[in-house]
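# I'd like to go over a predicted model; first the sequence, then the structure.
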Amino acid sequence: MNQQVYLVGGAVRDALLGVAVYDRDWVVVGSTPEQMLAQGFVQVGKDFPVFLHPKSREEYALARTERKSGVGYHGFDIAASPNVTLEEDLQRRDLTINAMAQDAQGHIIDPYGGQADLTQRVLRHVSAAFSEDPLRVLRVARFAAKLQPFGFTIHPDTLALMQAMVQSCELAHLTPERVWQEVVKALSCDKPSVFFSVLRQVGALAVLFPELERLFAVPQPPQHHPEGDAGVHTLMVLDAACALSDSLEVRFGALMHDLGKGVTPEALWPKHHGHEAAGVPLVSALCERYRVPKKMQSFAEKVTLWHGIIHTALDQQGAPYLKAKTVLKVLKGCGALKDPEGFNKILLACEADAKGRTGFEHIDYKPTAFWLGVLAAVSQLNNQEILAQGLSGAAIGEAIDAKQLQLAHEYMSAITA
């Protein structure tokens, strides 16, 4: 059998959509691992034969079939042989728009109607084998977010299949790392709220992220939150963060910031006093469950704990509302003096929180200028001048604290005058 090479998957889909193609994957039909190695390819796949091209370093996978033999996405018997056809390889893929190939002459091979679904802007599963891999629930949600600018919708049959997969407890077999990988990819989209909305629609949000699910149908004070629902607000904040920053930290912090509202006793609704502190252990638990990088976890915890007081820096006339001592506590709690760039990201997440409300989308978020101004003032402290006073031990720290407090107070007095 002659070896044949085809471009497959996302590269074919994106080219047909007119989207720039950055990554290309290839399928090789009619070949063996020995033949690939003889051509200079480097094998990297352990579960099935995947090779890196000796020059381009792009991935070339031998055509393969999969048969369900266990639970989760590891529970498959993989068969890669020269007899596997291109159509058989494409049939195991998730969505029709990802199950197209292109030959060396540029012809599209489309046995499962991917081009028609591209035209109709439909996300549709290729076959019943879709339900064998629980990760596909998250992948379809992510594709819905990624392709949202094109107006894609999920086919009702695919939605029903996703719901059935959730109800059969298949998601319990997902590893934390794979879930987090999909979250990161979703957060990189322009409108990641779609990802979480789809997960909620099929019941997966309650299974994977119960802390987020609990926010829905929780009321908030209408004068501050015309959108009402705390879950709706959270997704609005997430999208607002995406409009403000490409930083995954900012976006994830925005997503996590109000988890505490989900545990406010109903008797206290619609107010949520203390939700900031109440949310921190929830953020910590979620991050530890999915092995979120510690730096990102720490950032989200800071946004959660401090966003409320950051909002209240100024009164309605724009004058400082907080005491200098409190302002200094916020700066130190946020790590602003050691990491000004990180503090600026915290302020972006807070701005997203302020703008993620119905009717407030285009407000001028004035606390940012105040916090950056007071940080600059406090940062003018010269430690050498303190040390030159001949102090020692705890007295040095006390002198530094006193000087920082003085600088913060002077700045706040100057902008009040």
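Everything's here; your move.

# going forward, measure contacts between C-alpha atoms and count neighbours the same way
Noted.

# residue 184: how many residues sit nearby?
Using other C-alpha atoms under 10 Å, residue 184 is surrounded by 17 other residues.

# residue contacts, the residue nearest the centre of the chain?
By C-alpha atoms, centre = their mean, the chain has its centre lying nearest to residue 187, at 2.8 Å. Listed by C-alpha atoms under 8 Å, 6 or more residues apart in numbering, the contact partners of residue 187 are 248, 251-252.

# next up, a second structure to put side by side with the first:
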Amino acid sequence: MKIYAVGGAIRDTLMALPVHDVDYVVVGASVDEMLALGFRPVGKDFPVFLHPDTQAEYALARTERKTGVGYRGFMFYADPTVTLEEDLERRDLTINAMAQEVDANGQWFGPIIDPYNGQEDLAKKVFRHVSDAFAEDPLRLLRIARFAARFPEFIVAAETLDALKAIVHSGELAALSPERVWQELARGFIADKPMRMFQVLLDTGAAKALLPEALVNELVEESYREELIAYLHASDVRLENRCAVVLMHLPAQEIRDWSEQVRMPHEVRDFCEIFSTLHQLTMQHKDGAYQANGVLTWFNRADVWRKPERAQALMKLAQSIGVQVSRLNEAMLAAQQLNPAEIIVRLSEVDRLNGERIKSAVEEARLLAIATAL
């Protein structure tokens, strides 16, 4: 039995990057042997075990065969006779198909095992797929797009780009679960250069299948891509910020429709929708001549009364990409300083109270504060 560290951990070590997670492959062992050594089984689709002391995951070397559609449509074969090279062959990219042996103390030792020339592609900064089986898994397209955002200096090999286009042509992107699509896109959003992810999606034809149509129509314009690159660079690296900047030209309803398709978390969706309406409001009043009614409508939509931190984050994001919101910010602070309880007390002295009357009085007071600040 031999144990190897494989995949991204080897790649990141060679690139002098921090290694956060290590994948281990066990060659020459059976399930019974792993259990006898105290490993705890956790894999549902293939044999994966937790180390009895470190709780790290160890997988038996395996091969796979396409049996259905989507990234789950595979049958796995794990056996002591499966070699390390066979296990590495099923991986996506050559730079992720390297390994190094691990001793009994968990230390890596010996030469890098690199049967598919991953070190050469790493030096050349090339994403190249390992085998023809690459095109059988549609999830790999999203992974490559996300890798492009994380490692923007890398290029996609011509033959790998053809394989990605074949994935799109097969129609198997439709078999991906919405949650998995969002997971990969979200990681690309907060990577070093998110526009590289979108460029791969455009180059392969996957953008039309995965992104809102209106966004795709904008992304094909070079001038828009350049503008978006600048905005993304200026914004804080937070998921909701990056998403909001990318989607800000879309109507709120289109953002909601797409968010439901990819199962976007509600807090991210709401942030994006509200930022879109803020962007539209500022574009309609570039001269700064805001109408108090319209501003109050946006404040209510953003719920600046109960979620002031989010409101400040929205304003800060707008400022970071050059949108003038200083007057809106002043109006918001003025309206937020009003105390609804005091308004209710004053109202109760001269009028009979009911829900509608209270709401109306608070709205009128806020509207006056906004108009005065503007």
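Done, it's in. Just so you know, these numbers come straight off a predicted model, no measurement behind them.

# that older thread, please tell me which one of the contacts of residue 187 of structure 1 counts the most neighbours.
residue 251 leads these on contacts (other C-alpha under 10 Å) with 28 neighbours.

# that residue -> structure 2?
Mapped onto structure 2 by TM-score structural alignment, residue 251 of structure 1 lines up with residue 242.

# gap between that match and residue 155 of structure 2?
According to C-alpha to C-alpha, to the nearest Å, residue 242 of structure 2 and residue 155 of structure 2 sit 23 Å apart.

# now do residue 270 of structure 2
Going from residue 270 of structure 2 to residue 155 of structure 2 by C-alpha to C-alpha gives 35 Å.

# could you do residue 301 of structure 2 as well?
Residue 301 of structure 2 is 43 Å from residue 155 of structure 2, by C-alpha to C-alpha.

# now do the contacts for residue 175 of structure 2.
Residue 175 of structure 2 sits in contact with 69-71, where contact means C-alpha under 8 Å, 6+ apart.

# thinking again about what came up before, packing partners for the helix or strand where the match of residue 251 of structure 1 lies?
In this structure, residue 242 of structure 2 sits in helix 239-247 according to DSSP states H and E. On a contact count with 3 or more C-alpha pairs under 8 Å, 6 or more residues apart in numbering; DSSP states H and E, helix 239-247 of structure 2 meets helix 178-189, helix 222-234, helix 266-284.

# save those helices as CSV, and put in distance to residue 64 of structure 2 too.
Formatted as CSV, these follow (distance: least, C-alpha to C-alpha, whole Å):
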stretch, distance to residue 64 of structure 2
helix 178-189, 20
helix 222-234, 39
helix 266-284, 36
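
# how about those helices, which one is nearest residue 258 of structure 2?
Proximity to residue 258 of structure 2 (C-alpha to C-alpha) singles out helix 266-284 among these, at 9.4 Å.

# give me the contacts around the closest one.
In contact with helix 266-284 of structure 2 (C-alpha under 8 Å, 6+ apart) are residues 239-241, 243-245, 247-253, 255-256, 259, 288, 294, 298, 301-302, 310, 314, 318, 323-325.

# equivalent analysis for stretch 346-358 of structure 2, please.
344, 361.

# for it, measure first residue to last.
With C-alpha to C-alpha applied, stretch 346-358 of structure 2 spans 11 Å between its terminal residues.

# how about stretch 204-216 of structure 2?
13 Å.

# for stretch 215-227 of structure 2, same thing?
One end of stretch 215-227 of structure 2 sits 14 Å from the other (C-alpha to C-alpha).

# quick check: buried residues in it?
Buried residues in stretch 215-227 of structure 2, counting neighbours by 16 or more other C-alpha atoms under 10 Å, are found at 215-216, 219, 225.

# from the residues you listed, which land in helices?
Under the assignment DSSP state H, the buried residues of stretch 215-227 of structure 2 contribute 215-216, 219, 225 to helices.

# was I right about residue 21 of structure 1 contacting residue 8?
No - if you go by C-alpha atoms under 8 Å, residue 21 of structure 1 and residue 8 don't touch, sitting 12.0 Å apart.

# higher neighbour count, those two?
residue 8 (23 against 12).

# in space, what's closest to that one - neighbours in sequence excluded?
Distances taken as C-alpha to C-alpha, 6 or more residues apart in numbering put residue 101 closest to residue 8 of structure 1, at 4.4 Å, once the chain neighbours are dropped.

# could you check how far that neighbour is from residue 135 of structure 1?
Residue 101 of structure 1 is 22 Å from residue 135 of structure 1, by C-alpha to C-alpha.
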